[in-house]
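Participant: below are the sequence and a predicted model; questions follow.
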Amino acid sequence: MVEIAPVRSLRVLYQPLLAGALLLCASACSQQQGRDIATQFSQGNPQELFQTSVDRMATLAMRDNLRSLYLLMNKLYLRNPNQWRLSGFVDATTAERQIRQAIEQRQTLPQLGERRDLAALSYALSPEFRGDRAGAFIYAIGSMLVTAHGGRSEFFMTDTINPQFVSNAARNIEKATWMLSQRQDENGVLLLFSNEMTEEGSNLSFAVEFGKIVARLDLLAQMLDERYRRIGLNYAQSLLLMNFLPVQ
C-alpha cells in the first residue's frame, strides 16, 4: 500500500496534463484542417461551387481526354510530317492550334466542309479525302467527344449527360483506333502511320493513349449510370416506405 500512493498521485497529476495535450493537439489539427480547406478554396475555381462531384469528374475527364487527343495529334504530325502541309497552315504548331480551337469552340474545318463528329470521322479515314488527314482525324474524334457530352466541356448541376452516348463514344474510339492501324490507300500504304512494330522495336504509344481516353469514358459512363439509377431508387424507396421527404 505504501508503493501505490505515489502512483495514484502521479496519475492525478498527469491526467490534467494529458487532457491539455490532447486539447492542444485537437485544436492544432482543427486549425490545420481549416487552413487546408481555406487553401483548397483559394486554389479552386469559384464555378466549382455549382458542380457536384460527378460534374467535377466529368469536367476533369473531358479536360484530360482532350489533352490526350492533342498529344496524339502532335505524335501523328511527327509520324506523318507531310500531313500538316496539306492543312494550308504555315507549320504544324499553327495547324494544331487551329484544330484545338475548332474542337473547343464547336467550329468546322474548311477541309471537312460542314462535316462533324461521325460524318467527319468516316470521311477523314476514307481514300477519297485528300487534305490533312491527321488533323481531320483528331478534329473528328474531338468533335464527337464534345457532342457525346451534350455539346459542352464543363459541367454543372443543371447539366445532364447521357451515359449511353458517353459509352458509345468509347466504342467509336476503339473502332477508329483499329481503322487507323488498318486503312490503306490504293497502293497498300497506310493512310496514316501510328503504332509501329518492327524487329528493331515497338511503338504502341498511340494505342496506349487512346486506351486512356476509352478508360476515362467508360468510368464516367458507369458513374453517370449509377448516379441516375440511385436517384430513381431513392425516389422509389421513399414511395415504398411511405417516407415523407425532409424539408430542412
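Facilitator: Structure's in. What do you need?

Participant: from now on I want contacts and neighbour counts done on CA atoms only, so please keep to that.
Facilitator: Noted.

Participant: now Glu186: which helix or strand?
Facilitator: Taking DSSP states H and E as the definition, one finds Glu186 inside no helix or strand.

Participant: quick check: closest non-adjacent residue to it.
Facilitator: Leaving out its chain neighbours, the residue that sits closest to Glu186 by C-alpha to C-alpha, 6 or more residues apart in numbering is Pro127, at 7.9 Å.

Participant: list the contacts for the one you found?
Facilitator: Neighbouring residues of Pro127 by C-alpha atoms under 8 Å, 6 or more residues apart in numbering: Gln184, Asp185, Glu186, Leu191.

Participant: again, but for Val90
Facilitator: Residues near Val90 by C-alpha under 8 Å, 6+ apart: none.

Participant: if we can go back for a sec, can you tell me the SS state at the residue nearest to Glu186?
Facilitator: Judged by DSSP: H, G, I helix; E, B strand; the rest coil, the three-state class of Pro127 is coil.

Participant: returning to what we had before: between the contacts of Pro127, which is nearest Leu60?
Facilitator: Ranked by distance to Leu60 (C-alpha to C-alpha), the contacts of Pro127 are led by Leu191 at 32.3 Å.

Participant: neighbours around that closest one, how many?
Facilitator: Per other C-alpha atoms under 10 Å, the neighbour tally for Leu191 reads 21.

Participant: same deal with Pro16?
Facilitator: 11.

Participant: of the contacts of Pro127, grab the buried ones for PyMOL.
Facilitator: In PyMOL syntax, the buried subset of these is picked out as below (16 or more other C-alpha atoms under 10 Å):
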select buried, resi 184+191
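
Participant: where does the residue nearest the centre of the chain land in three-state SS?
Facilitator: The chain has Ala61 as the residue nearest its centroid, 1.4 Å off, counting by C-alpha atoms, centre = their mean. Recorded secondary structure, Ala61: helix (three-state DSSP).

Participant: quick check: closest non-adjacent residue to it.
Facilitator: Spatially, and ignoring its direct neighbours in sequence, Ala61 is nearest to Arg216 (6.3 Å; C-alpha to C-alpha, 6+ apart).

Participant: adding another structure so you can compare the two:
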Amino acid sequence: MLAPIELDGGSEFVEKEVLKSLRLLTQKLYLRNPQEFRKQGLETPHVATAKLFNQLEHWSDSPMKDLDWQENFKLSFVEDYPGDRVHTYMSALLTMIMASYEHKQTFFFCDALDAQKLYNSARNIETAVWKLSNAKFPTGQQYLLTNTMDDLVDNLSFEREFGKLIADQDLMALIIEGKNNRVISRIVTSAASFIFLPI
C-alpha cells in the first residue's frame, strides 16, 4: 500500500500570507486611486479587488497565468495608457509571484519550489515598488498615489505591507535554499533601472 503524500503546510502558509498582502495592497491602491476602478465601470475598491483575486479560484485555466507580467509592469506607467493602472500593475505582481510558486496553491513535500525564483521575485518586488513610488507624469503627479505626507499612519502601513511581502518571499527562498541544499545566486540590481530578474 502506498503511503499518502504529505502536504507541505509551510509553503502553503507563506504563500497565503503573500496573497493576503497582495489583496490588501490592491485595495489600498484602489482607495487612493478611485479613478482607476471606475475605468472598468466598477463601483467600489472591494469589487475591483475581488475581480482580480477571483482569478485564483481557477488559476490553472486563467488567462492571467500566461500574462506577460514584465510588460504589464511597464504598461502601468505609460503616460497615455487608458486602462486601469492599479489592475494592470497588481495583475503583473500577482502573476509574477504565482510564477515563483510554480503557479500552485497546494503543495506536497514531493513538490520542488525554486529558491532562486523566490529570491528573484523579492528583488522584482523591490524594483516594482521603487517605480510605483517614483514614476510621475510630466506634470509631476504620480501615476498612482501611494504614500503621502498628510497621513503618516496610513503611509507607514502601506510601506509595512510591501516590506512584509518582500520579507515573506525572502524567507521562503531561504527555507527552500536550505531544504534543497542549493545556493542562491544573490544578484544585485538597481531598482531605478526597472529591469526585472527572470522567474
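Facilitator: The structure has been received and is ready for your questions. Given the structure is predicted, the values throughout are model-derived calculations rather than measurements.

Participant: trace the residue nearest to the centre of structure 1 over to structure 2, please.
Facilitator: Under the alignment (TM-score structural alignment), Ala61 of structure 1 maps onto Val14 of structure 2.

Participant: for structure 2, what spans make up the helices?
Facilitator: Counting by DSSP state H, residue ranges of the helices within structure 2 are 9-32, 34-38, 45-53, 69-75, 85-100, 115-134, 152-180.

Participant: out of the ones you listed, flag the one nearest Phe108 of structure 2.
Facilitator: With C-alpha to C-alpha as the measure, helix 9-32 is the member of the helices of structure 2 nearest Phe108 of structure 2 (8.1 Å).

Participant: which one in structure 2 is aligned with the residue nearest to Glu186 of structure 1?
Facilitator: Pro127 of structure 1 maps onto Glu79 in structure 2, by TM-score structural alignment.

Participant: from Glu71 of structure 2, how far out is that match?
Facilitator: Distance, Glu79 of structure 2 to Glu71 of structure 2, using C-alpha to C-alpha, to the nearest Å: 15 Å.

Participant: measure Ile103 of structure 1 to Ser126 of structure 1 for me?
Facilitator: Distance from Ile103 of structure 1 to Ser126 of structure 1, by C-alpha to C-alpha: 21 Å.

Participant: more neighbours: which of the two?
Facilitator: Legend: neighbour count by other C-alpha under 10 Å for Ile103 of structure 1 and Ser126, higher for Ile103 (22 against 15).

Participant: isn't the more buried one right next to Ser143, touching?
Facilitator: Yes - counting by C-alpha atoms under 8 Å, Ile103 of structure 1 touches Ser143, with 5.5 Å between them.

Participant: could I get the helices of structure 2 as JSON lines with distance to Phe109 of structure 2?
Facilitator: Converted to JSON lines, those look like this (distance: least, C-alpha to C-alpha, whole Å):
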{"stretch": "helix 9-32", "distance to Phe109 of structure 2": "9"}
{"stretch": "helix 34-38", "distance to Phe109 of structure 2": "40"}
{"stretch": "helix 45-53", "distance to Phe109 of structure 2": "26"}
{"stretch": "helix 69-75", "distance to Phe109 of structure 2": "28"}
{"stretch": "helix 85-100", "distance to Phe109 of structure 2": "17"}
{"stretch": "helix 115-134", "distance to Phe109 of structure 2": "15"}
{"stretch": "helix 152-180", "distance to Phe109 of structure 2": "11"}
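
Participant: what do we get in structure 2 for Leu180 of structure 1?
Facilitator: Here Leu180 of structure 1 is matched to Leu132 in structure 2, going by TM-score structural alignment.

Participant: isn't its match up against Leu144?
Facilitator: Yes - here Leu132 of structure 2 lies in contact with Leu144, judged by C-alpha under 8 Å, at a distance of 6.8 Å.

Participant: the top helix by length along structure 1 aligns to what range in structure 2?
Facilitator: If you go by DSSP H, structure 1 has its longest helix at helix 4-43. Following TM-score structural alignment, helix 4-43 of structure 1 has no partner segment in structure 2.

Participant: follow-up on the earlier one: gap between the residue nearest to Glu186 of structure 1 and Gln83 of structure 1?
Facilitator: To Gln83 of structure 1, Pro127 of structure 1 is 14 Å away according to C-alpha to C-alpha.

Participant: in the longest helix of structure 1, what counts as buried?
Facilitator: Going by neighbour count (16+ other C-alpha under 10 Å), nothing in helix 4-43 of structure 1 comes out as buried.

Participant: try stretch 124-134 of structure 2
Facilitator: Across stretch 124-134 of structure 2, burial judged by 16+ other C-alpha under 10 Å covers Asn124, Ile125, Glu126, Thr127, Ala128, Val129, Trp130, Lys131, Leu132.

Participant: and it against structure 1, how far off on average?
Facilitator: Aligned to structure 1 and superposed, stretch 124-134 of structure 2 gives a mean residue distance of 0.6 Å (mean C-alpha distance after the TM-score superposition for structure 1).
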